[in-house]
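Enquirer: okay, sequence plus prediction incoming.
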Amino acid sequence: MRLFIPATLTMLETLLDAGEMPVRSGTAFAATPALIESYAEGDMEEIEHVAFLEAARASLRLLGGELDSGAAHEAHPYRRVVVSADVPDEQLTPRPDLDTAVVRLAGGTVAMADIAAVHVDLAGAVDLVRDAVEAVDRADLGDEDAELTVGDALDVDLAWYDAVELPFLLTLL
């Protein structure tokens, strides 16, 4: 199954250095049966895009956590990252109690060999992402202005990179 894993540039550096990346709480997003069932129309690509956007939103929370703990990427603390990976279905447990797109990855790590692509914000999104990181918790609690701020960041497409480009991406940022 194709997974969409929320991440940060710091996590990508770990992936490159160690050959695997810890997945925060083992949580990722996918086109689960529950997510597919919730859409009367739409092909698999559209449904996977919904899961991808959930991962991009979760990346905002990871960025906020890194900033709070002092572990944020030194040069680029406001770049969302989503890692697309293909893993066997047996390694996944749907978590509809959390959301229709949420899955738990057994083992809590993803290997470099399983990575299909990496998606990263370009420099032009930094201001929107910074504002969204500050607003995401308020948005989750129903603040409409904060939800609009988060939506502005989510409207910006992440750039796509093949997994083999990861070393160059991290060097050239």
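Expert: Here it is on my side, so go on. Residues are numbered from 1 along each chain as shown.
Enquirer: going forward, measure contacts between C-alpha atoms and count neighbours the same way
Expert: Noted.
Enquirer: identify the residues contacting Leu62.
Expert: Contact partners of Leu62, counting by Cα atoms under 8 Å, 6 or more residues apart in numbering, are 6-8.
Enquirer: which SSE is it in?
Expert: For Leu62, the host element (DSSP states H and E) is helix 44-69.
Enquirer: looking at the contacts of Leu62, which are in strands?
Expert: Within the contacts of Leu62, residues falling in strands by DSSP state E are 6-7.
Enquirer: next SSE after the helix or strand encompassing Glu13?
Expert: Using DSSP H and E, Glu13 falls within helix 9-18. As assigned by DSSP H and E, the chain's next helix or strand after helix 9-18 is strand 20-22.
Enquirer: show me the contact partners of that next one.
Expert: 11-12, 14-15, 108-112.
Enquirer: take this one as well and set it beside the first:
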Amino acid sequence: MRIYVPASLPELATSSGLTARLVHAVTPGLREALPDEDEEGLEYAAQLLAADDSLDLLEDLPPAARRRVVVAADVPESLVEPVEEGEAHTPSVVRLLAGVGWGDVACAHVDEAAAEADVTATLAGDDDAAERLAERDLLWYDVSELATLGRSGR
């Protein structure tokens, strides 16, 4: 099962991978919410929702590390479970029950450095910055690039 893990730049530099948390995936609820989307569109929607959730991880980080990060990983379905009703604010949220090692990661999607100012402004409540951020595409990174990228955000 492909999951989209909201993360932060410093987490990419860890040797152990990513810890268990709420993540996003193409769920029956997401399919129901977006009935006209094909599989690729549903995966993109799950990725965007994970990017929104990554903002919650950035507030206490230094400005140079404030970029949205979404890690795409493939895990057995047994490692995810639905969340309780009312616990999730979007239909793509599932609970990851165990950590994800780097060997299970397919890639990461990360804001470009130029987005840092809009991330900071969005965290401060600037609606215009949030709109600009929503229009930005995340950049694709191969798993082999993630540790170096993570060290740049420290």
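Expert: Yep, that arrived. The shown structure was predicted, so the numbers you read here are calculated from the model rather than taken from an experiment.
Enquirer: TM-score for the pair, please.
Expert: Once superposed, the chains reach a TM-score of 0.87 (TM-score structural alignment, normalised by the length of the second structure), with 150 aligned residues with a Cα RMSD of 2.0 Å.
Enquirer: distance check, the equivalent of Asp36 of the second structure over in the first structure against Phe52 of the first structure.
Expert: Correspondence of Asp36 of the second structure to the first structure, assessed by TM-score structural alignment: Glu41. Distance, Glu41 of the first structure to Phe52 of the first structure, using Cα to Cα, to the nearest Å: 18 Å.
Enquirer: what do you get for Ser59 of the first structure?
Expert: Taken as Cα to Cα, the span from Ser59 of the first structure to Phe52 of the first structure is 11 Å.
Enquirer: show me where the first structure has its helices.
Expert: For the first structure, applying DSSP state H gives helices covering 9-18, 33-37, 44-69, 126-140, 144-154, 166-172.
Enquirer: report the separation between the two terminal residues of stretch 121-135 of the second structure.
Expert: From its first residue to its last, stretch 121-135 of the second structure covers 15 Å (Cα to Cα).
Enquirer: my read is that Leu139 of the second structure contacts Ala113, right?
Expert: No - with contacts counted by Cα atoms under 8 Å, Leu139 of the second structure stays clear of Ala113, the gap being 10.2 Å.
Enquirer: Trp160 of the first structure: how many residues sit nearby?
Expert: For Trp160 of the first structure, the neighbour count with other Cα atoms under 10 Å is 15.
Enquirer: what sits against the alignment partner in the second structure of it?
Expert: Using TM-score structural alignment as the criterion, Trp160 of the first structure maps onto Trp140 of the second structure. Going by Cα under 8 Å, 6+ apart, Trp140 of the second structure touches 107-110.
Enquirer: for Gln91 of the first structure, what are its contacts?
Expert: With contact taken as Cα under 8 Å, 6+ apart, Gln91 of the first structure is in contact with 105-106.
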